[in-house]
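K.L.:
Please find the sequence and the predicted model below.
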Amino acid sequence: MPDSHSLRIVHCFRAPVGGIFRHVRDLIDAQVAAGHKVGIICDASSGGDFEESMLGEMRGKLELGLERIAMQRQIGPGDAVAAIRTYKIIKKSRPDVLHGHGAKGGTYARLFGSLLRASGSRVARFYSPHGGSLHFDLATLQGRFIFCVERLMERMTDRIIFVSKFEQGVYARKVGEPRCGHALIYNGLANREFEPVTPGPDAADFLFIGEMRALKGPDIFIDALTRGSAMSGRALTAVMVGDGIDRNHLIEQAQAGQMSGNIRFLMPMKAREAFRLAKVVVIPSRAEALPYIVLEALAAGRPVIASQIGGIPEILGEASPALVKPEAESLSGGMVTAINDLEGFQQLLPGTQVLRQKFSVENMAMRLEAEYFAALGR
């Protein structure tokens, strides 16, 4: 690719875990393949061995480097030191595009991109919320303050990239219709992810995979498994894959409900490896934008049960029987229905051809690249 078409892109986000990390990895693969020079700035204190291995695999691709600094989830005194370090790294990278993901990454990218522009650099400032600050309640003082800040930050934003219609609608309702450029670009999957995955002969009934924290609903999953066992008259089994601040508490919850013998807790692993461990993938989240795990499971041919929240109905269809309320009673009913007729339940889910048309990584990267060039006036 000619140099005039090659961009210097820096992605800034807080924690190298979950959907944001997956999203950035996909973008980087596509952007590097397109001839762009890419770098990452993220938190140094988040993630475990699995995330470290994933970052290690990426290092060789990142011409602009991989920089890790301490970034707190909540605003605090440590932000000043982190901000100064981040600005110095960004300035040294001389980016054409600063793309912030999530609340903290979005703040850093837009603030420091604006400082660079004030000093004469031409840099495009992009922001992808990925839920982030939009999860706050508009009725609370904290929520109103955060949404006021989001509104003010639009003055420093060239493009907001939403990953679902739901996220776009929440932003309009809580913050207001964007007064800067914006676009809806769905998350995408690579062709290799449409290869079917077959569970092993000793597969459990259900799989939870994700961060072990309240937002992702692992406690709902455990309660629903207990209820489902009582409803079905047999001990339903599960595997829970992931790590996070609530992991020990969840193990205690399983023990207290006498379900510890029915649930295996495993540390993070690649999604397709985890899909082999169970027959049905469950996403019991309390809040989401457009979770990759739903797309990955469907593409791998695995039945899915998911909360009827966020952008999930945009994947499964508004009337899908796979959608449940993010509460144990509703989820347990869906789990029993699915496990009693796996083949029939599978036929009610979107096929791979539908997914390929709407959620491809090629389309995601191509559309985002077009937004980058448009923001730069090229």
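P.N.:
Cool, got the structure.
K.L.:
When you work out contacts or count neighbours from here on, use the C-alpha atoms and nothing else.
P.N.:
OK.
K.L.:
I'd like to know which elements the helix or strand containing Val38 is packed against.
P.N.:
Taking DSSP states H and E as the definition, Val38 sits inside strand 37-43. If you count contacts as 3 or more Cα pairs under 8 Å, 6 or more residues apart in numbering; DSSP states H and E, strand 37-43 packs onto strand 8-12, helix 18-33, strand 66-69.
K.L.:
So which of the ones you listed is nearest Met212?
P.N.:
Nearest to Met212 among these is helix 18-33; the distance by Cα to Cα comes to 10.6 Å.
K.L.:
Next up, a structure to set beside the first:
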Amino acid sequence: MRAMAARVMAPLLFFSDSLSLGGAEEVLVNLVLQADRMRWQPRVAMPRYPAMRPVVARLLSAGVDVDEFPPSDGLPWSLRIQAFRSYLRRVRPALVYVNRPRLPDRSTAVVLAARLAGLPIVLHDHWTVPRDWAERDGAVRTGRDGASRRRALSGVRNLFTYRLPVAAARWIIFPAEATRRISITQFRYPRARTRVVPNGIDVDGVARAAADRTGARRALGLDPGVPVVLCAARLAREKGHHFLLHAIAEVARTIPGMQLLLAGDGSLRPELEAIAATLALGDRVAFLGWRDDVPRLMAACDLLVLPSLSECLPLVCLEAMAAGRPVVASAVGGIPEVVVEGVTGRLVAPGDTGGLAAAITDLLRDPDLARAMGQAGRARVAERFSLARMRDEIYALLER
């Protein structure tokens, strides 16, 4: 890409096949909006999904061209590839960047069309690491689970999902070393063409949004002195909310008046509301629904909890640290690469209700410790997980 670096306004196509809003989509938007317009002309292509309307509106308001396609589910692969080849001939990008929030996804046709067109391709893989994959990863690396590896690499579905896109890509970017390592050991990603670029956020912007604790609590109807725990995540089974609710029932027995705020929405909401009722949590738990002001919610809370069963490198942990809040989270995926046990927060085993309850209780009972962890987290995220650092590292790869 050295020749491209000398060009002005090189057309750069970003593709995303996201079905819902999350961290991977926020990373995509930030990368597009942070492009140097003296060097790059960013353009975004994505299927037309209702949940992605806020992303489209945000990009259009910033002057970014966005092309939406009808979802291609059910179409033969040949027709999908042909349609994207025609599109690529029309927009003539210099490079195709593919944001892959999960695997398997439907971006393979785009990758193959770009490869047939002779275009350089960069994959950005945000898929999450389930709690049992760390164990399987260790088995594969030591040669004890050859059958698991063969299953992972066999079949037409895995050929299209993993092997062909990876073979076509110039670079494959991972937000966390955990996902990079498993991709190499289990799915034979070529080590030399993989890079870890941690997710980044606007640290100062989050800190400013989280500064008004009194106003944030007033807006939520919370008393100034009430201990408040925040969990901001999709209401999906892999996020571990059911374990959190049982943990909060334990915490509530020893911390009078404490409150849990659940920011997020999803198909699991009725089930979680029923669990909260069964545990007699009553008004101790507030289901806030989907929110676009999570940093402001950070201002109202004393700590963030993320009890996920699978993760990559969650932005919400970075936002909590930027807001000066300690984090209690599952030791899964890339979370231990962000949260330092005993320094910026507490790590517990996925699904460990007792561990969650103990970690939350300890921090609510010791405000000085929580404050010190929050300050350490703020320093760590500013040093290692800034938006500027992520932008510079990724765009440097695009130009190589």
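P.N.:
Received it, and whenever you're ready, just let me know what you need. Keep in mind that this is a model prediction, so the values were computed, not measured.
K.L.:
Any idea what the TM-score is?
P.N.:
Once superposed, the chains reach a TM-score of 0.84 (TM-score structural alignment, normalised by the length of structure 1), with 361 aligned residues with a Cα RMSD of 3.0 Å.
K.L.:
With distance to Leu355 of structure 1 and mean neighbour count as added columns, please give the helices and strands packed on strand 37-43 of structure 1 in a markdown table.
P.N.:
Shown next, in a markdown table, are those (distance: least, Cα to Cα, whole Å; neighbours: other Cα atoms under 10 Å):
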| stretch | distance to Leu355 of structure 1 | mean neighbour count |
| --- | --- | --- |
| strand 8-12 | 26 | 25 |
| helix 18-33 | 17 | 18 |
| strand 66-69 | 32 | 17 |
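K.L.:
what kind of secondary structure is the residue nearest to Asp223 of structure 2 when sequence neighbours are not counted in?
P.N.:
Of all residues not flanking Asp223 of structure 2 in the chain, Arg217 sits nearest, at 6.9 Å (Cα to Cα, 6 or more residues apart in numbering). Classification of Arg217 of structure 2 using DSSP: H, G, I helix; E, B strand; the rest coil returns helix.
K.L.:
how many other residues sit next to Arg217 of structure 2?
P.N.:
Neighbour count of Arg217 of structure 2, defined by other Cα atoms under 10 Å: 20.
K.L.:
wait, it sits on Val228?
P.N.:
No - the criterion here is Cα atoms under 8 Å, and Arg217 of structure 2 misses it with Val228 at 9.6 Å.
K.L.:
Find the residues that touch each one of these two.
P.N.:
Ala300 (Cα atoms under 8 Å, 6 or more residues apart in numbering).
K.L.:
for the helices and strands packed on strand 37-43 of structure 1, which one sits closest to Tyr108 of structure 1?
P.N.:
Of these, the one closest to Tyr108 of structure 1 (Cα to Cα) turns out to be strand 8-12, at 7.4 Å.
K.L.:
which residues in structure 2 does the closest one match up with?
P.N.:
With TM-score structural alignment applied, strand 8-12 of structure 1 matches the range 12-16 in structure 2.
K.L.:
Check the mean deviation of that stretch from structure 1.
P.N.:
For stretch 12-16 of structure 2, the mean deviation from structure 1 after alignment is 2.3 Å (mean Cα distance after the TM-score superposition for structure 1).
K.L.:
Name the residues that touch that stretch?
P.N.:
25, 32, 40-47, 93-100, 107.
K.L.:
Please apply the same query to stretch 167-179 of structure 1.
P.N.:
130-131, 134, 138, 147-148, 150-151, 154, 162, 184, 289, 310-311.
K.L.:
Keep only those of these that are in strands.
P.N.:
Mapping those onto strands (DSSP state E) picks out 162, 184.
K.L.:
Just the buried residues out of the contacts of stretch 167-179 of structure 1, in ChimeraX syntax.
P.N.:
Of those, the buried ones can be selected in ChimeraX as follows, counting by 16 or more other Cα atoms under 10 Å:
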select :130,131,134,138,147,150,151,154,162,184,289,310,311
